[in-house]
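Chemist: here are the coordinates; sequence isn't available:
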């Protein structure tokens, strides 16, 4: 700017004095060049100012974005903390459930061990019996001892034979040594109708046969009566067809259903739940 003013003053001084035409033209040209440079500089200055303003806006925007990002990071940190807490609670819940499942499995395993020992004992004392007369099997954790009608009773009768008492004595010896079990004696018949006498029908015959067995176990072999149940099933749960003599013979049977004491089983589970806490 000082250079421009100096040139302008010089030009004015020269104009006020006698200068040659050529010298004047040179000065005028220099003055025009100076103006052009000034205009160019002004344009560049304005452009720089605009760029500065644009950059300032960008910086402001970036600062706002940065602040927002920092807030988001804080939110994410908070969220992560909550998620970590929820995950920890979930893991604790899973651990607790796993322990409960393990305790239940332990209880089931113990019950299965008792069942296995029972079957082994029964087969040990009854192993020399004819398979057609007596069978032992396990279904869904329950032990069934099935004794044929011809071994226990005379046809159409409900009084236990002397030969059958030997079998019942062996069964009593096993169950008496296992106070953790209870059992039910079921009487089963074929579908042939009963005729006359003191027996009214197959329901009556099946019940009387069951109660006869229970009385023998209680009175002659000392099995606690509170551990036994007598039940008659008539001919409604056959194991074979009643259309043949052979099938009817299979259906006439007395079945001893040995039941684990469910309250003891559940007590094992409850005890496990308490230990898991």
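Modeler: Noted; the coordinates are in hand. Since the structure is predicted, the reported quantities are computational estimates derived from the model, not experimental observations.

Chemist: from now on I want contacts and neighbour counts done on CA atoms only, so please keep to that.
Modeler: Fine.

Chemist: part of a helix, is residue 186?
Modeler: No: under DSSP: H, G, I helix; E, B strand; the rest coil, residue 186 sits outside any helix and is assigned strand.

Chemist: that one touches residue 234, doesn't it?
Modeler: No: using CA atoms under 8 Å, residue 186 is not in contact with residue 234, being 9.3 Å away.

Chemist: one more to weigh against that first structure:
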């Protein structure tokens, strides 16, 4: 009986030992699988963490770039605002300069127009005063704002003489009456001759003759008609400024002339401009 019990116990112990090893093996296999899964999960977690850190670093870098860009834009905006202010100031100065130039041009134009108006009035008065004379004896022209009164030699002087004829004094009296009423003008009396030579005890040459003729007329205007001598100039041009050829009688006759050049007083003309400039400022 005792032997049977021992045999039964041995069989039970042996069976029990076999079952435990099998379960152990199963558990061990599951443990290994769990470890593998854990390792895999750990690798994935580390990979995710590395990816996250990389993204965070990238985002931080982008944030830094955006901050720098924003700062630069703010600085540029400030610079642009400064430039815009300077540009506006420069533009305003330019416009002001243009306005000043326009006023100066207008002032000069007004002064020129005024001078031209006075010149036109002078020409009208001269033509009115001398209108009954033959066009061959006296001519009135305007060139570049200057009035020229050209009087023929035969109306003023005898041949080779600088003594003014009585008929010439009548003409000079009419001219004097007009110029005396135009104080804004000065004038120059020019004597001209042809090329025929002249020489005697009183006259050396044509230049001398033309000068004496101009001086004679100036003296008559001053002494007999009261023209202010400060407004007059006597000049002899001789044969050197002809208006026609000296190879014909008619050409020589045209060159023998006395010309009165009526000039605006330039100091008064410039004074008008300067006064206008002051008002424009």
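Modeler: Okay, I see it. Since this is a predicted model, take the numbers as computed values, not measurements.

Chemist: what TM-score do we get after superposing?
Modeler: Here the superposed chains carry a TM-score of 0.89, computed using TM-score structural alignment, normalised by the length of structure 1; 262 aligned residues with a CA RMSD of 1.8 Å.

Chemist: shared neighbours, residue 186 and residue 234 of structure 1?
Modeler: Shared between the contact lists of residue 186 of structure 1 and residue 234 (criterion: CA atoms under 8 Å, 6 or more residues apart in numbering) are residues 206-207.

Chemist: what lines up with residue 85 of structure 2 in structure 1?
Modeler: Per TM-score structural alignment, the equivalent position to residue 85 of structure 2 in structure 1 is residue 81.

Chemist: pull the number of nearby residues for its match.
Modeler: 12 (other CA atoms under 10 Å).

Chemist: superposed on structure 2, where does whatever helix or strand it lives in end up, distance-wise?
Modeler: Residue 81 of structure 1 is part of helix 21-126 when elements are defined by DSSP states H and E. For helix 21-126 of structure 1, the mean deviation from structure 2 after alignment is 1.7 Å (mean CA distance after the TM-score superposition for structure 1).

Chemist: give the next helix or strand downstream of that helix.
Modeler: Toward the C-terminal end, the helix or strand that comes next after helix 21-126 of structure 1 (DSSP H and E) is strand 134-139.

Chemist: okay, how far is it across stretch 141-153 of structure 1, tip to tip?
Modeler: This stretch, stretch 141-153 of structure 1, spans 29 Å end to end (CA to CA, to the nearest Å).

Chemist: against structure 2, where does that stretch fall?
Modeler: Under TM-score structural alignment, the match for stretch 141-153 of structure 1 is residues 145-157.

Chemist: in the matching stretch, which residues are buried?
Modeler: 145, 147-153, 155-157 (16 or more other CA atoms under 10 Å).

Chemist: spatially central residue for structure 1, please.
Modeler: Taking CA atoms, centre = their mean, the centroid of structure 1 lies closest to residue 97, which sits 8.0 Å from it.

Chemist: okay, that residue and residue 105 of structure 1: tell me how far apart.
Modeler: 12 Å.

Chemist: cool, residue 206 of structure 1 as well?
Modeler: For residue 206 of structure 1, the distance to residue 105 of structure 1 - CA to CA - is 38 Å.

Chemist: between those two, which one's more packed in?
Modeler: Taking neighbours as other CA under 10 Å, residue 206 of structure 1 and residue 105 compare with residue 206 leading, 26 against 13.

Chemist: any idea what the more buried one aligns with in structure 2?
Modeler: By TM-score structural alignment, residue 206 of structure 1 lines up with residue 210.

Chemist: distance of its match relative to residue 189 of structure 2?
Modeler: Following CA to CA, the distance that separates residue 210 of structure 2 from residue 189 of structure 2 is 10 Å.

Chemist: joint contacts of these two?
Modeler: By CA under 8 Å, 6+ apart, the residues touching both residue 210 of structure 2 and residue 189 are residue 235.

Chemist: in contact with residue 104 of structure 1, which residues?
Modeler: 268-269, 272.

Chemist: run the last query once more with 7 Å
Modeler: The neighbours of residue 104 of structure 1, taking CA atoms under 7 Å, 6 or more residues apart in numbering as the test, are residue 269.

Chemist: and for the one 5 residues further on?
Modeler: Contacts for residue 109 of structure 1 were tallied using CA under 7 Å, 6+ apart; there are none.

Chemist: and it, what pairs with it in structure 2?
Modeler: So residue 109 of structure 1 corresponds to residue 113, using TM-score structural alignment.

Chemist: what's residue 250 of structure 2 aligned with over in structure 1?
Modeler: By TM-score structural alignment, residue 250 of structure 2 lines up with residue 246.

Chemist: secondary structure element holding its match?
Modeler: Here residue 246 of structure 1 is assigned to helix 245-251, by DSSP H and E.

Chemist: aligned to residue 3 of structure 1, what sits in structure 2?
Modeler: With TM-score structural alignment as the criterion, residue 3 of structure 1 pairs with nothing.

Chemist: sorry, slip of the keys, the one I care about is residue 131 of structure 1.
Modeler: Aligned partner of residue 131 of structure 1 by TM-score structural alignment: residue 135.

Chemist: can you tell me how far that match is from residue 265 of structure 2?
Modeler: 28 Å.

Chemist: and the two? Which one has more around it.
Modeler: residue 265 (16 against 12).

Chemist: count the neighbours of the residue nearest to that one when sequence neighbours are not counted for me.
Modeler: Excluding the flanking residues, the one nearest residue 265 of structure 2 by CA to CA, 6 or more residues apart in numbering is residue 185, at 5.2 Å. Residues lying near residue 185 of structure 2 (other CA under 10 Å) number 19.

Chemist: what does residue 185 of structure 2 align to in structure 1?
Modeler: Residue 185 of structure 2 maps onto residue 181 in structure 1, by TM-score structural alignment.

Chemist: contacting residues for its match?
Modeler: Residue 181 of structure 1 neighbours (CA under 7 Å, 6+ apart): 258-261.

Chemist: part of a helix, is the match of residue 206 of structure 1?
Modeler: Yes: using three-state DSSP, the assignment for residue 210 of structure 2 is a helix.

Chemist: isn't it right up against residue 240?
Modeler: No: using CA atoms under 7 Å, residue 210 of structure 2 is not in contact with residue 240, being 10.7 Å away.

Chemist: intersection of neighbour lists for the two?
Modeler: With CA under 7 Å, 6+ apart, residue 210 of structure 2 and residue 240 have no common neighbours.

Chemist: hmm, back to that, among the buried residues of stretch 145-157 of structure 2, which are in strands?
Modeler: 147-152 (DSSP state E).

Chemist: could these go into a markdown table alongside distance to residue 20 of structure 2?
Modeler: Converted to a markdown table, those look like this (distance: CA to CA, whole Å):
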| residue | distance to residue 20 of structure 2 |
| --- | --- |
| 147 | 146 |
| 148 | 148 |
| 149 | 152 |
| 150 | 154 |
| 151 | 158 |
| 152 | 160 |
